[in-house]
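S.K.: Give me the fold of what follows.
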Amino acid sequence: MSDVRTVIHDHDGGLDDILSLLLLTRYGNVALRGVTVTPADCLLAPALSVTRKVLAMTGLPHVPVAAGELQGRNPFPLEWRIDALRMDALPVLNRPGPLGGEPVDLPAHRQLAAWLLAAEAPVTVLATGPMTNLAWCLDRHPEVEPKIAEVVFMGGALDVPGNVDQPGHDGSAEWNIYWDPDAAQRVFDSGVPVTMFPLDITDLVPIIGEFACAFGEHYGNPVSDLAGTLLAMTFGTLETTGMPYCGWDSLTTSYLAVPDMFEFETARCRVVTTGPSQGRTVRDPAGRPVKCARTVDPDHFYKHCLATLT
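M.R.: The predicted structure is shown next:
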């Protein structure tokens, strides 16, 4: 089918990244070519295990999974990264049966380059973590540019405060960019089409109790049980960090299935790569044009997730 997208999912193992992967496995218009896992908002080994178990559960055991080894400049807090350990122990992911997700020998950045170079038609890269692997590909293999139809990226904060609260930082950056600001700017410096979902729009879809608990009506279906459990595991974020847990990655992923749910603007922007504002995404008339999501109906998003995952 001509309207089917070939997608590579480059994620970093957080709760919402796995919810995004779960959504991808349900979309009829997505052909999942492979998954790369960046060791950013996760502990790598359990995040890889969770990824493979989700692919097995959803009938996609053939999809290859590559382990990331490149590191960013600013590590995520350990207390966030251990969510991967909790996910890996969930009963719904540990039913009898083999793991899915064919492991590959190449590290994620090299495997991503190999997949892109071998692509017969341009591929969509869904980046719900930092863009470190993609930046490496563009640096070392600039010939991959025409192989990329679109980079769909969760990251940035244009007209709202960031979500980084670290010593010496001014709080203006979003974490996926802050982890590796140079990588984000490298992708912005390229000619690949970028569609960005910044905090400006993802902040509109907090994970609310009514949404998470609605999955209980479908208890007994492994996919909906996992989705509801992942959402329940986000509770307490506001109380411990002062910031709500939002559907950052899952909202970004939903664009692949229902693009008309969003309104967009073209924003010229760049990334601050040094100093107390490093990782900040700023509007700049001399910056590169980015297709930036601006508005969404939260109820539409919640209903889309429920319909897709139940």
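
S.K.: going forward, measure contacts and count neighbours with C-alpha atoms only.
M.R.: OK.

S.K.: How about the contacts made by residue 270?
M.R.: 185, 188, 281, 282, 283, 284, 287, 288 (Cα atoms under 8 Å, 6 or more residues apart in numbering).

S.K.: The structure of the following sequence is requested for comparison with the preceding one:
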Amino acid sequence: MRKKNRSDVIWLCVLIIISVHACTPGDSVGISESISHESSPMPIIIDTDMGADDVIAILSLLGREDIEVLAITIAATGLVDCEHGIRHATKLISLAGADRIPLACGRKLPIIGDRVFPSSFREAANGFYGMPVPGTSRSYEIDQAASLIIDVIEEETRPVHLLTLGPLTNIGDLLAQKTEIAEKITSITMMGGALDVPGNVSLETGLSGATNVEWNFYIDPVAVEIVMETDIEKTLVPLDATNQVPLTSDFYTLLKANQKTRLAEYVLDLLEENPSMLRGGFFLWDPLAAVSIMDTDLIEYENQNIDVELDSGDQAGRVYKSGLGNPVHIAAKVDPSEIEQEIIAALNGIEHEELVMGLTPIASNAARASLVWAFPVEQLTLEEPVHMFFPPHLTEDLVIFPGWDGKIHAVERDRGVQRWVFDPEGDSAGYLPTNGKQVFVTGSDGKLYALDIKTGEENWRIETEGKLGAPYPYGDLILAWDDAGSLEAFDQSTGEVIWEHELESEVAVFVQPPLHIPFTIADDTVFFPERGIFKAIDMMSGSVIWRYEAEEWVSWRHIISEDRVFIIDDGGQVLSIDSESGEVVWKSSLDSTDNLLLLSTGDDRLFVRQKSNKIIALDLVSGDFLWENETPYGINEIDPMFEVVDDDVLYINSSDWNSESGAISAFDIPTGGLIWTFDNGSELGKFAVYDDLIAFGTFDGEFLVINRNDGEIVAEFESGAITFSPPGLSDSEAYFLCLDGNFYAIAWEN
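M.R.: So this is what the prediction gives:
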């Protein structure tokens, strides 16, 4: 919150800065050596900490004839130290034939405090990301960035625009040393901050209190406040906007097809030297800020009053919307493909229309899906990554999903802006059932939560004796196992326990709850297995209706179809049981040594996996054998992936972990004939079906949409990382969680 003594703090900092510079005068690089310019180009000064994305941003600006870079200063509180920053900047201006651009470096520590980037970040930046950068004889002065900017602005007859790509320490020093210089600065564009999305500091450092802070603003909060308090026109390019432009293979492909200048060649070499940048988690942070100077029409902006958090520990440096804040133009929405094209055109010194569009579809009828937005959550940190088994929940305007950080996130479907986030006291369960008004969450803390689906506010919570399995809403109740040995029913409105059924023995499968829900509800009856027992209990009271006993065990997986329950017992027999009476109707004669697994039903057929990859169809009424066929690889026993559509086609996923291969096969239900098989040589994630589409991720970094009628690719997208969980799917959009720590929204043309 805004503190009453804030101005005193700021002006104390100003006095400190002025006194320090009064005691340590230094000669900056001569302004007379700066490049000549005409009246038409926009004069800008770039303040940078020389990260990999800074390199792309700076070279794209140096490639523009309508932009004149008057000076480059190094923010030594950022990723690089002075020596390496100057060397790399010297290389960049040399590539552009602009060696006369003056350079200077700023102070090593923030105005107040001692925050620094992680050493691994700084080592990569100081090492030029593996790029060959020769030593330089270019002279420069340490702690003279502000002085250089002042000299350049005072000699310039035109108003100057500032672009900041790192911490704001140099600009804070500048405005503190000579406040009147602000009159000659027409505007300042800053890459920094996070407003309606998570910050990125805690993702890398584990600072749990810094969840809403972005690195550039985190390093020097006082400098951010000094800049925000000025009357200079300010444009902010926050993570809210940059999350929409991840660096993808599409960018690389287009750049590789357009190599007309040394600038474009250098950026291509940078990406090829650092292929991890294309595997997810890397965004066009600073290049987007550069684009905001090149062409403001490519970005949608909104005007907000912004305040800065100064006095909240790890949260210091957080920016937020406030009526007491200062007016700022905020980059809000972008088209990723337009941004990519603008950057690559600038690197090549050409217009959009002159670009060679180098994208080649992977199939003749496949469309290249475009990124709508990417929402960074966190890379995999959970000990039990159960989230990979469940799809996100889609409402009309929200997508709700569990993140790898153990939290529940609700993000606007159209913009990727966070609407709300819920952090249970333990890791969330992953499965998020709703009743249209509430989202139900269980987790490792043994609590059941009911959240308002629109706001994420907690309506109620209840604590149980053990860890809860995945919740299952039905009617006015919600059911969940707890590993203390009971099945419990709760009132959906209040969380009140309605009944509790104590188990006679352990549940047949309770692996990493809540991977599975080993109970089924039909006609107000709950069906579930225990060790050697299968029960039917009354949904309203929890009392036992009937029970079937085997000698040792019954399968955890069971199927309800019309008035029958299908299970497998310890004799390896498939049993059909009357769902009302518990009487056995028929038993199959399948061999017990063949590792049986129930799959699904359709068109009066029961589908059973035999061995690892054989599918058998039995008559639902009689149990008679009808047909058999095989999948290319084994069918997952713990979490088989299949879908029956319109009682006509059975779609099933098979995989071989040893060869890292997988396939989706479509079988004709009446005959058992194979219709098609999709196999692209990679193991496949869980799929989702919507109308005529099947969508899924692969283990080699692709996300694919295929036509369920013929298995042909409809659209494809490269995230660069594994996508295992099933997506949320509509007729032209998909939403999915990726192992690179991002949640993606993509779209394609039908």
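
S.K.: if we can go back for a sec, and the contacts of residue 270 of structure 1, which of them are in strands?
M.R.: When these are checked against strands (DSSP state E), the matches are 281, 282, 283, 288.

S.K.: out of those, which is most surrounded?
M.R.: residue 281 (27 neighbours; other Cα atoms under 10 Å).

S.K.: Just to confirm, what residue in structure 2 is aligned with that residue?
M.R.: The alignment partner of residue 281 of structure 1 in structure 2, by TM-score structural alignment, is residue 319.

S.K.: Pull up the gap between that match and residue 62 of structure 2, please.
M.R.: According to Cα to Cα, to the nearest Å, residue 319 of structure 2 and residue 62 of structure 2 sit 30 Å apart.

S.K.: Apart from its neighbours in sequence, what residue is nearest whatever residue of structure 1 lines up with residue 303 of structure 2?
M.R.: By TM-score structural alignment, residue 303 of structure 2 lines up with residue 266 in structure 1. By the measure of Cα to Cα, 6 or more residues apart in numbering, the closest residue to residue 266 of structure 1 outside its immediate chain neighbours is residue 291, 4.8 Å from it.

S.K.: which ones are touching the residue in structure 2 that that neighbour lines up against?
M.R.: Alignment note (TM-score structural alignment): residue 291 of structure 1 maps to residue 329 of structure 2. Residues in contact with residue 329 of structure 2 (Cα under 8 Å, 6+ apart) are 234, 235, 236, 301, 302, 303, 304.

S.K.: Please confirm that residue 300 of structure 1 is located within a strand.
M.R.: No - counting by DSSP: H, G, I helix; E, B strand; the rest coil, residue 300 of structure 1 is not part of a strand but helix.

S.K.: thought it was touching residue 261?
M.R.: Yes - Residue 300 of structure 1 is within contact range of residue 261, at 7.4 Å (criterion: Cα atoms under 8 Å).

S.K.: which one of these two has more residues nearby?
M.R.: The residue with more neighbours, out of residue 300 of structure 1 and residue 261, is residue 261; 15 against 12, by other Cα under 10 Å.

S.K.: contacting residues for the more buried one?
M.R.: 255, 296, 297, 300, 301.

S.K.: follow-up on the earlier one: and the match of residue 303 of structure 2, how far from residue 177 of structure 1?
M.R.: Taking Cα to Cα, one finds residue 266 of structure 1 at 19 Å from residue 177 of structure 1.

S.K.: Identify the residue spatially nearest to residue 60 of structure 1, adjacent ones excluded.
M.R.: Using Cα to Cα, 6+ apart, the nearest residue to residue 60 of structure 1 is residue 100, at 6.8 Å.

S.K.: Can you get me a residue count around the closest residue in space to residue 534 of structure 2 that isn't next to it in sequence?
M.R.: Leaving aside its chain neighbours, residue 534 of structure 2 sits nearest to residue 548 (5.0 Å; criterion: Cα to Cα, 6+ apart). Residues within reach of residue 548 of structure 2, counting by other Cα under 10 Å, total 16.

S.K.: State the span of structure 1 onto which the helix or strand harbouring residue 548 of structure 2 is aligned.
M.R.: Per DSSP states H and E, residue 548 of structure 2 falls inside strand 544-549. On the basis of TM-score structural alignment, strand 544-549 of structure 2 is assigned to no residues in structure 1.

S.K.: residue contacts, the residue nearest in space to the middle of structure 1?
M.R.: Taking Cα atoms, centre = their mean, the centroid of structure 1 lies closest to residue 128, which sits 1.4 Å from it. By Cα under 8 Å, 6+ apart, residue 128 of structure 1 lies in contact with 9, 10, 11, 12, 17, 153, 154, 155, 176, 249, 252.
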